[in-house]
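The sequence and its predicted three-dimensional model are supplied below.
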Amino acid sequence: MNLFLEAIAWIFSTDKSASVEPIPTALVQHLVYTFGSVLIAAAIAVPAGWLIGHTGRGRDIAVGISGAARAIPSFGLLFLLVLLLGVLHKPEAAIITFVLLAIPSILAGAYSGFEAIDRRVIDAGRAVGMTEWQILWRIEVPLGLPLLVAGLRAATLQVVATVTIAAYVNLGGLGQYIIAGIPLRRYDMVLGGALLVAALALVLDALFAVAQRFAVPRGVRRDTSGRRRGSKATADAASVRQPRPEPASVSTA
């Protein structure tokens, strides 16, 4: 408990170690690496996932690539890329590492969002004369958007947690407090850095949860709420007690 209070006091203290940067600067660095990597990964994975979901081809290949990418240890990959690209290209090595980490979740969210759509809806679109391009943008993309946002949400949380290792190669971020505090035996700094990363992840998760809710098309939300109200009304009607029948009179002989 004392260590926790010391970590909270360190976060709000203005007397930081000279070997680390101020928290606002580290937070900006952390967010730049996170959102930069997620945006690059989305530019690669979203079109590929939509193509797979729309055509139904290449799903097995995508699943295999995603599984292989998830199995790559990000810490080892970062050091390998730093050695291959050179110490002058450490930011590029970090971005490549985080992009490879984010792609599987975004790719899965993109094509699974299309696969979750009822095929009768797509067949109805074709029946009224919609082109494949119109089906993509007017039916599949709006209905598949919630699962895509869920994939972006998962990818962002994974990258936020993994960006902490960027401090091992002196790239800053909130992980620098954890890395710098261990050799100094400043456990209040270590715990404070971990709390900052956890708080950032919770805030981003809450924002994506709100975005995922609003990503559901308005008509689908209205239909879902209407079904809920109908089910509740049916249950309430069924719960009304029926009038109790009068007891039959017994005739005496």
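Alright, I've got the coordinates. Residues are numbered from 1 along each chain as shown.

Only C-alpha atoms from now on, for both contacts and neighbour counts.
Noted.

shouldn't Pro104 be in contact with Gly67?
Yes. In this structure, Pro104 is within contact of Gly67 by C-alpha atoms under 8 Å, at 7.4 Å.

So these two - more neighbours on which side?
Legend: neighbour count by other C-alpha atoms under 10 Å for Pro104 and Gly67, higher for Pro104 (26 against 12).

which residues does the closest residue to the more buried one other than its chain neighbours contact?
Using C-alpha to C-alpha, 6 or more residues apart in numbering and skipping the chain neighbours, the partner closest in space to Pro104 is Ser66 (4.6 Å). By C-alpha atoms under 8 Å, 6 or more residues apart in numbering, the contact set of Ser66 is 103-105, 107-108.

Go again with 10 Å.
Going by C-alpha atoms under 10 Å, 6 or more residues apart in numbering, Ser66 touches 60, 100-108.

Nearest the middle, which residue of this structure would you pick?
Arg153 (1.4 Å; C-alpha atoms, centre = their mean).

residues contacting that residue?
38, 102, 105-106, 109, 147, 204-209, 211-212.

Please pick the buried ones from those residues.
38, 102, 105-106, 109, 147, 204-205, 208-209, 212 (16 or more other C-alpha atoms under 10 Å).

Narrow the residues you listed to those in strands?
Residues from those lying in strands, with DSSP state E as the criterion: none.

Counting by contacts, list what the helix or strand encompassing Leu31 packs against.
Using DSSP states H and E, Leu31 falls within helix 23-55. Counting by 3 or more C-alpha pairs under 10 Å, 6 or more residues apart in numbering; DSSP states H and E, the packing neighbours recorded for helix 23-55 are helix 59-71, helix 90-115, helix 141-162, helix 175-184, helix 187-214.

now for these, which one comes closest to Asn2?
helix 187-214 (9.5 Å; C-alpha to C-alpha).

what's the angle between whichever helix or strand comes after the closest one and helix 187-214?
Using DSSP H and E, the next helix or strand after helix 187-214 towards the C-terminus is helix 218-239. Helix 218-239 and helix 187-214 meet at an angle of 80 degrees, taking axes from the mean of the first three to the mean of the last three C-alpha atoms, to 10 degrees as the criterion.

Against that first model, consider the following:
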Amino acid sequence: MAIEKVFMVDNTSVIADEVLSHRLGLIPLDADPRLFDYISDDVPNERNTIVYKLHVSCEKGSQRLTVKSGQLEWLPEGSQLTMASPAQSGDNQRTYTSFGQSQQNTSERPLGVKYNDITIARLGPGQAIELEAHAVKGVGKVHAKWSPVATAWYRMLPEVVLLKEIKNGDAEELVKRCPVNVFDIEDLGKGEKRAVVAKPRSCTLCRECVRLADDQVELRRVRDHFIFTIESTGALPPEVLFTEAVKILEEKCERVISELS
């Protein structure tokens, strides 16, 4: 879910309307997209649209005001703005959404923003922002704001091998040299110590250990073991992102198989 439409009522800040709208679209929302439908026929309702309101002003003579993402107010009843065209006689004023029921009845928690401290704008004395923002469900290939993944990458599992025993002072120097604490000291008794590989997964292949003891330490990679890392924007936990991505991949594979058969 991401903000797609912004209805600007008043904006006297130094930020242009389109720039302000772009900033709003990139704010992660605390809403599970699996609970919503894709909007169709441009008919916003409680099943495909989340409405937020922002109305802040900086009084004349006061200090500059920083507008944060936490000031976006969720409107579970839908839009509060009436359409510009006048309603027919006897009809109620139409708004920009057609909610059949309140979203409080369908959501267990408020559909706010994920982080309340994202700076949207700064207002000077006498400036104000009043707008209504509509968030809808989308996919990342249309726009990055709909991508719940910040960064994803993989690397092969590092393998650190001690070719010879490294003892006593050399072992302590090896432990100090490693910036990510891959090595540790094992007490052999009688004042003897030796270096052991304690956390090979933490190795970044910086080769500091090899520079210290080239003929005693060897760095390798496990060719069939990959460490896959997913960073979330906050909309969904990384483990959920991985599960949903596997489901999408499975659907694509089934589609290809059905077309080839």
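In hand now; what should we look at? Worth saying up front: this structure is predicted, and the values here are computed from it rather than measured.

what TM-score comes out when they're superposed?
Once the chains are laid over each other, their TM-score by TM-score structural alignment, normalised by the length of the first structure reads 0.25; 117 aligned residues with a C-alpha RMSD of 6.5 Å.

which of the residues in the one helix or strand Val9 of the second structure maps to are buried?
Following DSSP H and E, the helix or strand that holds Val9 of the second structure is strand 2-11. For strand 2-11 of the second structure, the neighbour count (16+ other C-alpha under 10 Å) marks 2-6, 8, 11 as buried.

among these, which two are most distant?
Ala2 and Asn11 (21.1 Å).

rewinding a little: just list what the strand holding Val9 of the second structure packs against, helices and strands only.
Against strand 2-11 of the second structure (3+ C-alpha pairs under 10 Å, 6+ apart) you get helix 17-25, strand 49-57, strand 128-136.

Distance check, Glu186 of the second structure against Val6 of the second structure.
Distance, Glu186 of the second structure to Val6 of the second structure, using C-alpha to C-alpha, to the nearest Å: 62 Å.

all helices for the stretch 101-250 of the second structure, in order.
Secondary structure of the stretch 101-250 of the second structure (DSSP state H, counting those that start in this stretch): helices at 168-177, 208-212, 238-260.

deepest of these, which one?
The highest average neighbour count among the helices of the stretch 101-250 of the second structure, using mean count of other C-alpha atoms under 10 Å, belongs to helix 168-177 at a mean of 17.

Mind giving me the packing neighbours of that helix?
On the basis of 3+ C-alpha pairs under 10 Å, 6+ apart, helix 168-177 of the second structure makes packing contacts with strand 183-189, strand 192-197, helix 208-212.

Tell me which of these approaches Thr151 of the second structure most closely.
Nearest to Thr151 of the second structure, of all those, is helix 208-212, at 27.3 Å by C-alpha to C-alpha.

got the angle for the strand holding Val9 of the second structure vs helix 17-25?
Using the same axes, to 10 degrees: strand 2-11 of the second structure against helix 17-25 is 140 degrees.

separation between Gly53 of the first structure and Ala41 of the first structure?
18 Å.

Arg70 of the first structure now?
Using C-alpha to C-alpha, we find Arg70 of the first structure at a distance of 14 Å from Ala41 of the first structure.

Overlap in contacts, these two.
In contact with both Arg70 of the first structure and Ala41: 100-105, using C-alpha under 10 Å, 6+ apart.

with the buried residues of strand 2-11 of the second structure in mind, which one is nearest to Val149 of the second structure?
Distances from Val149 of the second structure to the buried residues of strand 2-11 of the second structure, taken by C-alpha to C-alpha, are shortest for Ala2, at 13.2 Å.

Would you confirm that the closest one contacts Arg23?
No. Using C-alpha atoms under 10 Å, Ala2 of the second structure makes no contact with Arg23, being 11.0 Å away.

just to revisit the earlier point, higher neighbour count, Arg70 and Ala41 of the first structure?
The neighbour comparison of Arg70 of the first structure against Ala41 (other C-alpha under 10 Å) goes to Ala41, with 25 against 16.

Burial check on Pro158 of the second structure, number of neighbours?
Neighbours around Pro158 of the second structure, by other C-alpha under 10 Å: 20.

ah, wrong one, I meant Met156 of the second structure
Using other C-alpha under 10 Å, Met156 of the second structure is surrounded by 15 other residues.

max-length strand in the second structure?
Per DSSP E, the second structure has its longest strand at strand 217-232.

helices and strands around it, which ones?
strand 149-162, helix 208-212, helix 238-260.

Dump these to JSON lines, plus distance to Arg221 of the second structure.
Shown next, in JSON lines, are those (distance: least, C-alpha to C-alpha, whole Å):
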{"stretch": "strand 149-162", "distance to Arg221 of the second structure": "5"}
{"stretch": "helix 208-212", "distance to Arg221 of the second structure": "15"}
{"stretch": "helix 238-260", "distance to Arg221 of the second structure": "24"}
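
how about these, which one is nearest Val222 of the second structure?
Per C-alpha to C-alpha, nearest to Val222 of the second structure of those: strand 149-162, 5.4 Å.

For the closest one, list every residue counted as buried.
149, 157-160.

Quick check: closest non-adjacent residue to Leu219 of the second structure.
Val160 (4.9 Å).

Distance-wise, check that neighbour relative to Met8 of the second structure.
58 Å.

and what of Arg211 of the second structure?
61 Å.

Same question for Glu172 of the second structure.
64 Å.

Could you do His22 of the second structure as well?
13 Å.

now do Trp153 of the second structure
From Trp153 of the second structure to Met8 of the second structure the distance is 39 Å (C-alpha to C-alpha).

Please name the nearest non-neighbouring residue to Ile8 of the first structure.
Gly192 is the one closest to Ile8 of the first structure (C-alpha to C-alpha, 6+ apart), at 6.4 Å.

what residues are up against that neighbour?
Gly192 of the first structure neighbours (C-alpha under 10 Å, 6+ apart): 3-12, 174, 177-178, 181, 186, 198.

From those residues, pick the one nearest Pro91 of the first structure.
Leu174 (15.4 Å).
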